[in-house]
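Q: Below are the sequence and a predicted model for it; my questions follow.
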Amino acid sequence: MSRRSILRIAAWPWLIASLAVLVIGFREAIFLTPADAAQGDIGRIFYYHVPSAMLSLVFPYVNFLASLAFLYWRRRDPLKALAADALALAAAEVAIVYTTVCLLTGMLWGRATWGIWWTWDYRLTAELLLWLLYVAYLAVRRYSATGQTQTIAAVLSIFAAIDVPINFMSIRWWRTQHPAPVFFGGPDSGMDKTMLPAFLWNFAGWALWGTFILIFRYVLERRRQAAEQEAALVAIEASLEISQ
């Protein structure tokens, strides 16, 4: 059985599982988990903001590792380099989706709790910088006219990878308006056990969904690459026939 057939068979169960987990997470977050004692129902944004924020720091490293693989293989094995580049592009697109969701839900939450849409807090600024880096990444992939588009994009992925640990550690290194870390932030960190099921279901659901979109987009990009290569071969054959 070919790899394409395996992916096609696995796609529907994965999609159905992702949607099912998201539905369970929604039910847990909106209907079953008690409202926050201090924030009320607006605190339920937590179950969407925090998972998207965490995943927005995961997919950039998929992009980064795939970009490093592209740089390594681009002269040694162009076919492997193309596969790595397709994965890098797919991961960048998923990363910008989760970064956007993180910023938007954070702004809504900030408006409700702080009374402002935005502040130049270290964590917020680092997340915005990550978003801008991936906007630049996709703009380079879309509009660059040079023959080094993938290489330039791979360099941008390195800057994004540098921003990720700064983003993660910002609320540990500096005093910020952003709340303290929920996990691994010291003796006072953590969440109430009544919140844990809703958080875990939503984190699992959005992780499954993001992985599904990543693989789906990777397969589409590989098909585009194959079509482009086939068109190039047809053009070369046609030119050879004309010259003869």
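A: Yes, it's here.
Q: From here on, just use CA atoms for contacts and neighbour counts.
A: Fine.
Q: List the contacts of the residue nearest to residue 137 when sequence neighbours are not counted.
A: In space, not counting the residues next to it along the chain, residue 137 is nearest to residue 153; the distance is 5.4 Å by C-alpha to C-alpha, 6 or more residues apart in numbering. By C-alpha atoms under 8 Å, 6 or more residues apart in numbering, the contact set of residue 153 is 137, 138, 140, 141.
Q: Put this next to the previous one:
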Amino acid sequence: MWKWLHPYADPQRAYQLSSKLLPWFSLLAISLIGIGTVWGLLFAPTDYQQGDSYRIIFIHVPAASMSMAAYMAMASAAFVGIVWQIKSADWMAAAIAPIGAVITFIALFTGAAWGKPMWGTWWVWDARLTSELVLLFLYLGVIALYASFEDKVLAARAAGILAIVGVINIPIIKYSVEWWSSLHQGSTIKITEKSAMPDSMLYPLLINILGFGLMIGALSLVRFKAEILARNSMRPWVRELAQAKGVK
């Protein structure tokens, strides 16, 4: 596995691989999110307790789950960059951070919009909400550290350490509903047990979760390619690429 991945530490190969993967990620993301959202918003049955207001779940849950997945991907890339000194891993971590921050904000915003009719308030200092807010601050901290140092090697190391330390917040988000008294409902998707929702609601939700994951992957690849070009602007292959695209 490592022998297959190691050649892609080379910026040119990483750029070429990203270019090949991007159309597939983009097409699948658009297709799945389109199917899942239309199915969930228009054709899924009305919930007997929450009515149609529950339909925000088809945006909120994918955003919330993928905000954690994106953070783990960012922290993993940062770990590879620190331990094995692979610059392209640092660039990937830097590429994921802003996308993860936006997805986390979407999760918080849609959660607040859902909480208003259910709880009667936009925000409570609930364990799940608070730990998700901490996740947003961690993303913003990583972004700030990457931008705070002119020495990008030092910036990547500082941001990477914060990203790795911040992983401790992920299980807190995941299990906060079980560990503390919480207004937030428990998990409706079960891996080892039957899920707490009918298939007509579950399937579009799962489709959207997968679609959001692919969307984050596609956006990360776009930013990753931009990071590669920015960090290797003086390389001959980048100049040749620019000339081929008509950039002077």
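A: Yep, that arrived. This structure is a prediction, so every number in the text was calculated from the model and none was measured.
Q: What value does the TM-score take for this pair?
A: TM-score of the superposed chains, computed with TM-score structural alignment, normalised by the length of the first structure, equals 0.83; 224 aligned residues with a C-alpha RMSD of 2.4 Å.
Q: circling back: which of the contacts of residue 153 of the first structure does the second structure keep?
A: Using both residues aligned by TM-score structural alignment, their matches' C-alpha atoms under 8 Å, the second structure keeps these contacts from the contacts of residue 153 of the first structure: 137, 138, 140, 141.
Q: mind giving me TSV with those and columns for distance to residue 104 of the first structure?
A: Formatted as TSV, the entries for those read as follows, by distance: C-alpha to C-alpha, whole Å:
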residue	distance to residue 104 of the first structure
137	20
138	20
140	24
141	25
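Q: Give the aligned equivalent of residue 25 of the first structure in the second structure.
A: Aligned by TM-score structural alignment, residue 25 of the first structure pairs with residue 36 of the second structure.
Q: State the number of residues packed around that match.
A: When counting by other C-alpha atoms under 10 Å, one arrives at 23 neighbours for residue 36 of the second structure.
Q: you'd agree it is up against residue 212?
A: No. Residue 36 of the second structure sits out of contact with residue 212 when judged by C-alpha atoms under 8 Å, with a separation of 10.2 Å.
Q: any idea how far the aligned residue in the second structure for residue 107 of the first structure is from residue 129 of the second structure?
A: Pairing criterion TM-score structural alignment: the partner of residue 107 of the first structure within the second structure is identified as residue 112. Computed as C-alpha to C-alpha, to the nearest Å, the residue 112 of the second structure to residue 129 of the second structure distance reads 9 Å.
Q: Could you give me the buried positions within the helix or strand the match of residue 107 of the first structure falls within?
A: For residue 112 of the second structure, the element it lies in under DSSP states H and E is helix 87-119. Counting neighbours by 16 or more other C-alpha atoms under 10 Å, one finds that the buried residues in helix 87-119 of the second structure are 87-108, 110-115.
Q: Which parts of the first structure are helices?
A: Counting by DSSP state H, the segments of the first structure that form helices are 3-27, 46-55, 59-76, 78-113, 122-143, 149-173, 196-243.
Q: Looking at these, spot the one closest to residue 186 of the first structure.
A: Ranking the helices of the first structure by their distance to residue 186 of the first structure (criterion: C-alpha to C-alpha) puts helix 149-173 first, at 9.8 Å.
Q: Which stretch of the second structure lines up against that closest one?
A: Under TM-score structural alignment, helix 149-173 of the first structure corresponds to residues 155-179 of the second structure.
Q: what's the first-to-last distance across that stretch?
A: 35 Å.
Q: and the residue most central in space within the first structure, what does it touch?
A: The centre of the first structure sits closest to residue 95, judged by C-alpha atoms, centre = their mean, with a distance of 2.2 Å. When contacts are counted by C-alpha under 8 Å, 6+ apart, residue 95 of the first structure touches 55, 56, 57, 58, 59, 60, 134.
Q: What is the neighbour count of the last one?
A: Taking other C-alpha under 10 Å as the criterion, the count of residues near residue 134 of the first structure is 25.
Q: Just give me the match in the second structure for it.
A: Taking TM-score structural alignment, residue 134 of the first structure has residue 139 as its aligned residue in the second structure.
Q: That match contacts residue 101, doesn't it?
A: Yes. Applying C-alpha under 8 Å, one finds residue 139 of the second structure in contact with residue 101, separated by 5.5 Å.
Q: From residue 48 of the first structure, how far out is the equivalent of residue 52 of the second structure over in the first structure?
A: Per TM-score structural alignment, the equivalent position to residue 52 of the second structure in the first structure is residue 41. Between residue 41 of the first structure and residue 48 of the first structure the distance, using C-alpha to C-alpha, works out to 13 Å.
Q: do the same with residue 71 of the first structure
A: Taking C-alpha to C-alpha as the measure, residue 71 of the first structure falls 35 Å from residue 48 of the first structure.
Q: more neighbours, these two?
A: Taking residue 71 of the first structure and residue 48 together and counting by other C-alpha under 10 Å, residue 48 has the greater number of neighbours (21 against 18).
Q: Give the closest residue to that one in space, chain neighbours not counted.
A: Sequence neighbours aside, residue 202 is the residue nearest to residue 48 of the first structure in space, at 7.0 Å (criterion: C-alpha to C-alpha, 6+ apart).
Q: repeat for residue 221 of the second structure
A: Nearest in space to residue 221 of the second structure, with sequence neighbours left out and distances taken as C-alpha to C-alpha, 6+ apart, is residue 18 at 5.9 Å.
Q: In this structure the one you found contacts residue 225, no?
A: Yes. Counting by C-alpha under 8 Å, a contact exists between residue 18 of the second structure and residue 225, whose distance comes to 6.9 Å.
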